[in-house]
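> Sequence and predicted model, in that order:
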Amino acid sequence: MSTRTDAPTRREQILKEAARLFAERGFHGVGVDEIGAAVGISGPGLYRHFPGKDAMLAELLIGISERLLDGGRQRVEESDGDPEALLGALIDGHIDFALDDRPLITLHDRELDRLRDTDRKRVRQLQRQYVELWVAVVRRLYPAPPEAEARATVHAVFGLLNSTPHLGSASAGSRVLGRAEAESLLRRLAHGAFGALASAPASASVSASASASAE
């Protein structure tokens, strides 16, 4: 999540510009020379940092999956045990990513299948762990609905938050939402989606447990 305050390294600059160009024109529509020009070095000079475009793509998609998971784990570790506050922190962290790293969302949607099998499996593994981290928090806050419903809600919220690449284009006569407006809107929508679980019917296991306790 984009919380760095120190100056980016040359390698990070290359990755940032590669992500932007790949998202704008597609992986095969961008050459090494163009990426190099975007950071002020020759195309061949990029090979001192990466063996090629495939390696850049893999590092971008694996890297953002690792950052999201690490950020989620850090929020869990720093929480005071309040699941509502923790879910809010997870939502805010993902919103930061979704607003600050929009090209990576586009890149993931368009280019994930271009990764080698091992790299693509790594991305999927990291994403599953990230989902399960959220599911565990959501189930603590809303224990009544079935686990499958909680998991489906997490995926739905991710889809909602990851829609940010589409927030940047305005139709005639309309305007683009500012950062603060978009952040506030996404936060309300995410909390609203999870809040709907509060009125969901209890799962069979929870109902059975409650019945047994009443006897």
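Happy to help now that I have it. Quick caveat, the model's predicted, so the values are computed rather than measured.
> CA only for contacts and neighbour counts going forward, please
Fine.
> going on from the strand or helix carrying residue 62, what's the next piece of helix or strand?
For residue 62, the host element (DSSP states H and E) is helix 53-78. Sequence order places helix 83-100 as the next helix or strand after helix 53-78, per DSSP H and E.
> what helices or strands is that next one leaning on?
With contacts defined as 3 or more CA pairs under 8 Å, 6 or more residues apart in numbering; DSSP states H and E, helix 83-100 has these neighbours: helix 53-78, helix 117-141, helix 147-161, helix 179-195.
> Residues in contact with the last one: which ones?
Read it as helix 179-195. 88, 91, 92, 95, 99, 138, 153, 154, 157, 160, 161 (CA atoms under 8 Å, 6 or more residues apart in numbering).
> Identify the farthest-apart pair in those.
The most widely separated members of the contacts of helix 179-195, counting by CA to CA, are 99 and 138 (22.8 Å).
> tally of neighbours for residue 15?
By other CA atoms under 10 Å, the residues close to residue 15 number 20.
> let's bring in a second one:
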Amino acid sequence: MSDTRHLFITAAAKAFAEKGFYGASIASIAAESPFTKQALLHHFGNKEKLYAEVLKGISDRLMASLQDIQRDYPDTRQRLEQTFLSFYRQAVGNRDEMALLMRELLDNKRRAESAQAWYLKPFLDELTQMVMTVLPAYSRPRAFTLAYQMLGAIHYFAVSEPTLVQIFGREEYEKVLRGYEDELRDLIRARLGG
């Protein structure tokens, strides 16, 4: 990927995370880069295609992480646990990306009807299949529900940092942050029966 495209995608991810698809404009995204609006349009054509590139990048990173975990953890239960924990670490490490994913789920009513691709579907499908492998008695809908609940617990906490810091203060938030992964691991193990 060219440096120019990468800069645009980075600026777009931040803008879409902060303002959502409809709130972010091509002009505001271009203003956050050293290039012009015309250069952005030259590279992507329109806001929808730029947004798709941002989502595709997130999806590609999530799938690469899944592949790494599948290679490193042959035990299926441990692999699924590590997948959720890895997602948690990525979520806390990149809150803008997580906010963007949250907006994709919440702010997407109009766009959902005309979306050409769902870049997160392979990740969700793979996660659902992993749950079904660990818990073979689970139907696909039930396995998806479990996976989605875990992702939700992770996601919600990751994007809540600014609000939690304001409510409880930085020191208290840091204490919660230090213990969150252990609590999450316990929750995962309880749900997976291990």
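Arrived safely, thanks for sending. Bear in mind the structure is a predicted one, so any value in this text is a computation, not a measurement.
> circling back: what's the closest of the helices and strands packed on helix 83-100 of structure 1 to residue 21 of structure 1?
helix 53-78 (11.4 Å).
> Run the chain-centre distance for stretch 88-106 of structure 2.
Distance of stretch 88-106 of structure 2 from the chain centroid (CA atoms, centre = their mean, to the nearest Å) equals 4 Å.
> Any chance of the helices and strands packed on helix 83-100 of structure 1 in a markdown table with mean neighbour count and distance to residue 29 of structure 1 as columns?
Shown next, in a markdown table, are those (neighbours: other CA atoms under 10 Å; distance: least, CA to CA, whole Å):
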| stretch | mean neighbour count | distance to residue 29 of structure 1 |
| --- | --- | --- |
| helix 53-78 | 18 | 11 |
| helix 117-141 | 17 | 21 |
| helix 147-161 | 17 | 26 |
| helix 179-195 | 15 | 29 |
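> wait, which of these is closest to residue 172 of structure 1?
Among those, helix 179-195 comes nearest to residue 172 of structure 1, with 19.1 Å by CA to CA.
> The corresponding residue of structure 2 for residue 34 of structure 1: neighbouring residues, count only.
Residue pairing (TM-score structural alignment): residue 34 of structure 1 is matched to residue 28 of structure 2. Neighbour count of residue 28 of structure 2, defined by other CA under 10 Å: 14.
> How about residue 136 of structure 2?
There are 12 residues near residue 136 of structure 2, going by other CA under 10 Å.
> Can you tell me the SS state at it?
Following DSSP: H, G, I helix; E, B strand; the rest coil, residue 136 of structure 2 is assigned to coil.
> ok, now which ones touch it?
Residues in contact with residue 136 of structure 2 (CA under 8 Å, 6+ apart): none are found.
> check which helix or strand covers the most far-flung residue of structure 2 relative to its centre.
Distance to the chain centre peaks in structure 2 at residue 38, reaching 29.2 Å (criterion: CA atoms, centre = their mean). Assigned by DSSP H and E, residue 38 of structure 2 belongs to helix 37-44.
> what residue of structure 2 matches up with residue 168 of structure 1?
By TM-score structural alignment, residue 168 of structure 1 lines up with residue 162.
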